[in-house]
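S.K.: Here is my input; please provide its structure:
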Amino acid sequence: MAASDWATKDFYKVLGVKKDATQDEIKKAYRKLARDNHPDSNPGNKAAEERFKGVSEAYAVLSSADKRKEYDEQRSMFGQFRGGGGPTGFGGRGAPQDFDVSDLFGGLFGGGGRGRSRRPQPRKGDDLETEATITFEQAVDGATLPLRMTSDEACTNCHGTGAKPGTTPQVCPKCQGSGSQTGAAGGLFAMTEPCDECRGRGLIVEHPCDICWGSGRAPSSRTLNVKVPAGVKDGQRIRLKGKGGKGDNAGPNGDLFLVVHVEPHRLFGRKGDHLTITVPVTFDEAALGAQIQVPTLDGPPVRIKIPAGTPTGRTFRASGKGAVTKAGGRGDLLVTVEVQVPAELSDEERAAIEALREARGAGSPRDGLFEAVT
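M.R.: Next up is the predicted model:
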């Protein structure tokens, strides 16, 4: 494969996905192509074997968020170079100078200048995201949740080598394990590119692992005990550093992002660090005043004094009966009263209300209201 072919190689096209494809779409495409073109399923079929190598190579880059980002950036950079020429001494005025394309792609493939061997670079693991639904009480008080996670990590069957157990990968005889090769392109450029024999790995896998098909990575499941802090809100995104995908070549692990969904409560609501509740009161309690008991979320009920003449919708405060704050204290419980009007009246109740009407006289709380808008 020529150096210019490598520089313009479209990994997205190899896997048959769009440039903005999700990781799930990339993984699904790779698995299908790997199964269809696996050497064990196509004995003696060199074309299928080459396609298998190609899709493995493409997946190795696109399955990693960091590698994919670098690939996109460097491919775009090379495309600009091809389209618009280069700086002075690089297709401009003056004598032609050698250009090592590994300066563009070195970060992605671990290559250096001419004569330098390829060294695997540490890679941060993929950032992962998951969701969890918790109860209202857990959101207020905090909780520890067991999360079942599935991600691509080093294959446990081959321990990341890509080779079938009992066999080992061999050092590539063409690049002697460097993973790169250098050649000339038309006498103008010195181009360093991944070895076309080992696809840049520096190793040859003669007997691919039956689980990962030679890629060295496979889905892995694990259970994490994640502490959700008290006071978490519905839809909040929590970052758990180092709990994401495993890093490559001694690189750091990625991060895990947990999106929390909080189930609504039958009685209580949230307003910042405060809890809210609406309680019904009778007409006589609101008119004459009363003391009522109000439930709390995780303790005994509190008594609220309702003054005489309390209107519907008025809110009272019970200090320290709300949600846990970041400082470790508690907010308040905000109690809103709602005056209940009976749908049906007994004869005695009707007679009492009619007597109240007569005692109040002909006055109305709407007197003068309409004159104010005429």
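S.K.: going forward, measure contacts between C-alpha atoms and count neighbours the same way
M.R.: Fine.
S.K.: Count the neighbours of G179 for me.
M.R.: Using other Cα atoms under 10 Å, G179 has 27 other residues around it.
S.K.: quick one, what contacts it?
M.R.: 117-118, 172, 194-195, 198-203 (Cα atoms under 8 Å, 6 or more residues apart in numbering).
S.K.: With C172 instead?
M.R.: The contact partners of C172, taken as Cα under 8 Å, 6+ apart, are 179, 197-198, 202-204.
S.K.: Now for the residue nearest to it when sequence neighbours are not counted: which residues touch it?
M.R.: Leaving out its chain neighbours, the residue that sits closest to C172 by Cα to Cα, 6 or more residues apart in numbering is L203, at 4.9 Å. By Cα under 8 Å, 6+ apart, the residues touching L203 are 169-172, 177, 179.
S.K.: Kindly indicate which of those residues lies nearest V302.
M.R.: When these are ranked by distance to V302 (Cα to Cα), P169 comes first, at 71.5 Å.
S.K.: please give me the structure for this one as well, since I'd like to look at both together:
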Amino acid sequence: MSTSEGVRPDWATKDFYQVLGVPKDASAADIKKAYRTLARENHPDSNPGDSPDSRAKHARFKEVAEAYDVVGDPDKRTKYDEVRAAYASGGFGFPRGGYDAGQGGFDVSDLFGDRARSGGGLGDMFGDLFGGGRARTSAQPRARRGADVETTATIGFTEALEGVTISLRLTSDAPCPDCSGTGGKPGTTPHICTECEGAGFVVVSTGGAFSMNETCPACGGRQLVYDQPCPTCQGSGRGMSARTIQARIPAGVKDGQKIRLKGKGAAGESGGPAGDLFVTVKVRPHRTFGRKGDNLTLDVPVSFDEAALGAEIKVPTLTGTPVTLKLPAGTPNGRTFRVRGKGARRNDGTVGDLLATVEVQVPAVLDPAAREAVEAYRRATSGSRLRANLFGDAGS
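M.R.: Next up is the predicted model:
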């Protein structure tokens, strides 16, 4: 609201300094600092999703933004302070010390809106006092951010490492296609909601000097109402939208990781921004390779003689070009060899490693020649005591 529009009815019952947590005589710099801190903590981008805590943060953000819009502007702050002073002292016909809408039948908006036009009312008085003419209520509905949307996408192992663009078919809440989200029958003209005087919210007393804003039950926060509701959405202004979008999954994404795509969620209302899309990525396993952080893993079968005598063996890489591993004589089962630069790509452009783990294979069946050779090996090593340490402390 610009300063030329004068004061708003609900200013009299709201303590914007308390909302921002600053004293009434706070400097402009202190007010700005308090606003930035609270806005950062409660901004929808810092609290995504639709959980109760997130919704509370979003509501708190709106309160903080509204408070700063008034007391953060020198012109509006002067007007606000004068209205609050008049309200607290009972001046201009305000009840002293606050009001109770359920007891006295007093409504602050009566003093400002159309219902006071016949006698001039405080709308004219404050408008003339502050140079704004008659206090006006904008007929422009308040912009609303679209809802966040969540979905799941399954991609291949190699696609997760290299990045991929995928098509996603989404079905989400959206403005009704027939009434464009207004809730009114196409071709009909709306009028300002008489319940909230076009503010989109109503002030509800919580007892004593405290009050709070609630979404107007008559217009649902749209500020405008239609006498004839849209037959398609029954006046809700909402419908379902099916669409296909292209989503870029970055290189190096991990199984179960959630990717945020800004502005790809449900469409906003009345020119508001779209919500965000959160994609939970599922990665199909590879038949040969595994993954450990930024490194790829590979189990390499080797024969007994290769492990015992040493050997040079070729192993595959994800790029298709094999590399050679040099196994030293006496390589134990389970030893892991590192092949640098053959793993997953990191966010900084560097590449992880390939971790190749040796698995010594024991043949299930031996032909006569192999059996004779193994028996000869047994005779040659019969003096070794591999399990001697198992019994060293058995009798203690």
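S.K.: before we move on, back to that, and the contacts of L203 of the first structure, which two are furthest apart?
M.R.: P169 and G179 (13.5 Å).
S.K.: which residues of the first structure does stretch 315-331 of the second structure align to?
M.R.: Using TM-score structural alignment, the residues of the first structure aligned to stretch 315-331 of the second structure are 294-310.
S.K.: From one end of that stretch to the other, what's the distance?
M.R.: Stretch 294-310 of the first structure has an end-to-end distance of 16 Å (Cα to Cα, to the nearest Å).
S.K.: Over to stretch 158-171 of the first structure?
M.R.: 17 Å.
S.K.: tell me which residues of that stretch are tucked away?
M.R.: 158, 160-164, 168-169, 171 (16 or more other Cα atoms under 10 Å).
S.K.: what's the closest of those residues to L145 of the first structure?
M.R.: Nearest to L145 of the first structure among these, with distances taken as Cα to Cα, is G160, at 30.0 Å.
S.K.: In contact with P190 of the second structure, which residues?
M.R.: Counted by Cα under 8 Å, 6+ apart, P190 of the second structure has contacts 184, 224-227.
S.K.: corresponding residue for it in the first structure?
M.R.: Under TM-score structural alignment, P190 of the second structure pairs with Q170 in the first structure.
S.K.: Look up how far L356 of the first structure lies from that match.
M.R.: Q170 of the first structure is 100 Å from L356 of the first structure, by Cα to Cα.
S.K.: And S364 of the first structure, by the same measure?
M.R.: 13 Å.
S.K.: what kind of secondary structure is the closest residue to V101 of the first structure other than its chain neighbours in?
M.R.: Spatially, and ignoring its direct neighbours in sequence, V101 of the first structure is nearest to M191 (5.3 Å; Cα to Cα, 6+ apart). Three-state call for M191 of the first structure (DSSP: H, G, I helix; E, B strand; the rest coil): strand.
S.K.: now do the one 10 residues further on
M.R.: Following three-state DSSP, R201 of the first structure is assigned to coil.
S.K.: For the closest residue in space to E63 of the second structure that isn't next to it in sequence, pull up the helix or strand it's in.
M.R.: Spatial nearest neighbour of E63 of the second structure, excluding adjacent residues (Cα to Cα, 6+ apart): V19 at 7.1 Å. Under the criterion of DSSP states H and E, V19 of the second structure resides in helix 16-20.
S.K.: Find me the equivalent region of the helix or strand following that helix in the first structure.
M.R.: Going down the chain from helix 16-20 of the second structure, the next helix or strand is helix 28-42, by DSSP H and E. Under TM-score structural alignment, the alignment places helix 28-42 of the second structure onto no residue of the first structure.
S.K.: Now do the buried residues in stretch 276-288 of the second structure.
M.R.: For stretch 276-288 of the second structure, by 16+ other Cα under 10 Å, it's 276-283.
S.K.: again, but for stretch 308-324 of the second structure
M.R.: 311, 315-317.
S.K.: Next, count neighbours for the nearest residue to A67 of the second structure once chain neighbours are set aside.
M.R.: Distances taken as Cα to Cα, 6+ apart place F16 nearest to A67 of the second structure, at 4.8 Å, with adjacent residues excluded. Using other Cα under 10 Å, the number of residues around F16 of the second structure comes to 23.
S.K.: got the residue ranges for the strands in the stretch 151-300 of the second structure?
M.R.: Per DSSP state E, counting those that start in this stretch, the stretch 151-300 of the second structure carries strands over the ranges 164-175, 191-192, 201-207, 210-215, 224-225, 238-249, 258-261, 277-283, 290-292, 295-302.
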